[in-house]
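Enquirer: Task: produce atomic coordinates for the following.
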Amino acid sequence: MSTQLRPDTDGLAAVVAQFRALPPEQDRAFEVQAAKIAEHADARLIHQLQQFLAGRLSLPDAPEDEDRIRFCAYFVIATYARRMKEPVWYDALRPYRPEFRSRVLFDHVDSLMLKSQRQWLPSLEAAERALDKLPDHVGVLHNFAEAVVLAKENGCEVTEDQLERARAAVTRAISIEAYPKFYATYGRLEALLGHYDRAMDLVHRAIDEESSDKLDYPIRLADYQTHLTNIHLAKASNELETQLRETQRQLAAAREEFDQVNARVNQSIDELKRESLQILGFFTAALSLTIGSIQILSKQSFADAAMLLILLGGVLLMVYGGFILTIGGLPNRRTPVWLSMGLGALLILVGLIVHHDV
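Expert: A predicted model of the protein is given here:
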């Protein structure tokens, strides 16, 4: 059952008064001022706002702007949960999403909450819907750029068009309002595009311009340092990959050159083997001719010896030529081989004619 405001709910009454003073939701000032309320809120006030949304705490009257006040409470709780990294509040807000779906800033807030819950693609889709509704809203512009960056960093499929739109969005946001976090997001985007030095300069600028008076300053500073570390790692990884590709290219070239040299060496060895066998065959034929000649001359008449020597010479020339062809004579050696075999055939023919005449 709803109860009236009691003395311990003065904080809620004061914040409701602040809600009523907020500008229209579509203005950037609404987001900035509502974020400041969240920035200075404590856990007790956030709990009271959640109780107000649940109907356990109510206003003393029924104002006409109660719907707007309820959305302001929803927005402040979501901002507090995101900035203070207390996701437990997202579960508390989930039942009220249908109630606020028609609000002009709903997709923007929804994208921010989904992003904090590491739901990268749903967050990006909500950010795109918000950008379609409020194309000149600085917070919407930046959130879209950051949603693209987070989706890309976490391995989701992001198109080149989305990257270019993100770059245009964050640069436009900075041109309207040079908020420190915008520079960090811009730097992360530049890192994704391979401009690492530019990226580090932008994140350093975010660190330099961030106010140390904010309650969440340590959290923001830690985030910036994490971004810097990631950019350094990405740069080192890119340089290592470049060196690895160059090394692989050089190894491939060296392997190809080695294969060519090895092929030439093997070819030279094969040629040397063939030439050695040819020389061996030649001397074998010469030795056979010499020994055969001595034996023939010692046992035959001159005419018979001459005829047999002619036949022996022809046969040896034929055998030598066939031997050379069998071991694979080189092309430039083929003509002498055929000449040798032709001469051998001629000698055999002459020997046979002489034998016939005798």
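Enquirer: From here on, just use CA atoms for contacts and neighbour counts.
Expert: Fine.
Enquirer: So which elements touch the helix or strand hosting Thr229?
Expert: Counting by DSSP states H and E, the secondary-structure element that holds Thr229 is helix 217-299. Helix 217-299 makes packing contacts with helix 180-192, helix 196-209, helix 302-326 when contacts are defined by 3 or more C-alpha pairs under 8 Å, 6 or more residues apart in numbering; DSSP states H and E.
Enquirer: compare with the first, here's sequence two:
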Amino acid sequence: MMRIDESSFITKLRDLLNEFNSNEGSKLDVLKRLNEFLESLGDLLVRETELILTKIVEYYLESNPEFVSTIEKILRSPEAKEVLSPDSRLKLLTLLHIYHRRLKNISYLSKITKEFEGEFSEHPFFQHLKVMTLKASDDENELREALRISYLLAKRVPNHAGILHNFAETVVILLEKGEKLDENYIEEAREALHKILIYNYPKFYATYGRFLALQGDFKRAKRMLLRAIDLEDPRKSDYVLRINDYVRLLTKIEFEENLRKYIHEIERKVDEFREELKEQMESERIKQAELLGLFATLISVVLANIFTIANSLDIATVLISNAFLISSVIIVLSGFHLLAGTKNEKPVKALLLLGVTLMSISLILSVIKRA
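Expert: Presented below is the predicted three-dimensional model:
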């Protein structure tokens, strides 16, 4: 099979298409030679054949779009259906698919996929093209169908890097849209990406970077995107568009990384606040228990003093009891304010000192009286 870096196959195809467009010679003869040429490119289920067709689009059809319509004409001509083998016709369809996919002509992709599905539906490579068509859609049902088909294809053709990447990227797209997938799909996609990185194809590294970002491994994700940028060929016509896509992905990954850090910091602060609030509530509970104890004591003192006053005709005893009662009330109330965290503590402390002084005087007088 011819080497991918040789331009002879591009020259050969160009000459054949030019000859088909001319009025000279037999079109059947041209189609026969075109069929031989297309079959010489190799089996479509071999990755190198897909790369050859991609090279034809990149270095020939994109700069000579008039030949795209020639390929369409050949595919739809009755003569071509008789002369070209199914494999050769599918290769021509693949050229059209690659060309319009690179231009993001999604509606055209959908159109030709439906048009030729009846003819090629059983061929695994056509299913591969169909997945890429469905994958370009934003419709959830079509993406789910792309996942179903690509998963089966990856099992059926496990050594085709393009088919494996198609499956892995479909998983990535669905995850990026927030869809919940079976863990088996995610692990299979991881294995597929590990397997195809050996081909050093830029898009594979970019997809792996997107996959790693979804797993929260932002450092490696950025490294994969930078590797994709490094591998891109600046000679390609869509080089700038591809680099812009990678830069956009890098920016998105940076944003998601910073957002996760911010959310993590917010969650940490919320946890700290929750813990502080819990401690404060526990402290308030203790304070309330202390206050209840103080009020219970105050009530006991008040009742005892009232009983003493009621059963005594001695003026001195009554005065001492009243002084003790008043000082008890002052001490308890000022203590309550201090425990409650009063902002201006100086008057409260002065009041507390007054209460302690009155209680001390009443106790001294009580002792003197008894003596």
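Enquirer: thinking again about what came up before, out of the helices and strands packed on helix 217-299 of structure 1, which is the most enclosed?
Expert: Mean neighbour count (mean count of other C-alpha atoms under 10 Å) peaks for helix 180-192 among those, with a mean of 24.
Enquirer: Identify the residue range in structure 2 corresponding to it.
Expert: Under TM-score structural alignment, helix 180-192 of structure 1 corresponds to residues 202-214 of structure 2.
Enquirer: distance from that stretch to structure 1 after superposition?
Expert: Its aligned residues in structure 1 lie a mean 1.2 Å from stretch 202-214 of structure 2 after superposition (mean C-alpha distance after the TM-score superposition for structure 1).
Enquirer: follow-up on the earlier one: any idea of the angle the helix holding Thr229 of structure 1 forms with helix 196-209?
Expert: For helix 217-299 of structure 1 and helix 196-209, the angle between their directions (axes from the mean of the first three to the mean of the last three C-alpha atoms, to 10 degrees) works out to 160 degrees.
Enquirer: Between helix 180-192 and helix 217-299 of structure 1, find me the angle.
Expert: With the same axes, to 10 degrees defining the directions, helix 217-299 of structure 1 sits at 10 degrees from helix 180-192.
Enquirer: quick one, helix 217-299 of structure 1 and helix 302-326 angle?
Expert: Per the same axes, to 10 degrees, the angle that helix 217-299 of structure 1 makes with helix 302-326 is 170 degrees.
Enquirer: distance between helix 217-299 of structure 1 and the chain's centre?
Expert: Per C-alpha atoms, centre = their mean, to the nearest Å, the displacement of helix 217-299 of structure 1 from the mean C-alpha position of its chain is 31 Å.
Enquirer: go on, stretch 67-78 of structure 1?
Expert: Between the mean C-alpha point of stretch 67-78 of structure 1 and the mean C-alpha point of its chain there is a distance of 42 Å (C-alpha atoms, centre = their mean).
Enquirer: Can you list the buried residues in that stretch?
Expert: With burial defined by 16 or more other C-alpha atoms under 10 Å, the residues of stretch 67-78 of structure 1 counted as buried are Arg68, Ile69, Arg70, Phe71, Cys72, Ala73, Tyr74, Phe75, Val76, Ile77, Ala78.
Enquirer: Pick out the residue closest to the middle of structure 2.
Expert: Closest residue to the average C-alpha location of structure 2: Leu214 at 4.6 Å, with C-alpha atoms, centre = their mean.
Enquirer: tell me which element the aligned partner of Glu187 of structure 2 in structure 1 falls in.
Expert: Residue correspondence to structure 1 (TM-score structural alignment): Glu187 of structure 2 is matched to Glu164. Using DSSP H and E, Glu164 of structure 1 sits within helix 160-176.
Enquirer: Ile77 of structure 1 too?
Expert: For Ile77 of structure 1, the host element (DSSP H and E) is helix 66-83.
Enquirer: which bit of structure 2 covers that helix?
Expert: When helix 66-83 of structure 1 is aligned against structure 2 using TM-score structural alignment, it corresponds to residues 85-102.
Enquirer: Take the buried residues of stretch 67-78 of structure 1 and lay them out in a markdown table including distance to Ile219 of structure 1.
Expert: Formatted as a markdown table, the entries for the buried residues of stretch 67-78 of structure 1 read as follows, by distance: C-alpha to C-alpha, whole Å:
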| residue | distance to Ile219 of structure 1 |
| --- | --- |
| Arg68 | 30 |
| Ile69 | 29 |
| Arg70 | 28 |
| Phe71 | 26 |
| Cys72 | 24 |
| Ala73 | 23 |
| Tyr74 | 22 |
| Phe75 | 20 |
| Val76 | 18 |
| Ile77 | 18 |
| Ala78 | 17 |
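Enquirer: what's the spacing between stretch 11-20 of structure 2 and its chain's center?
Expert: A distance of 47 Å separates the C-alpha centroid of stretch 11-20 of structure 2 from that of its chain, computed with C-alpha atoms, centre = their mean.
Enquirer: For Asp270 of structure 1, which of the helices and strands packed on helix 217-299 of structure 1 is the nearest?
Expert: Set against Asp270 of structure 1 and scored by C-alpha to C-alpha, those come closest in helix 302-326, at 13.6 Å.
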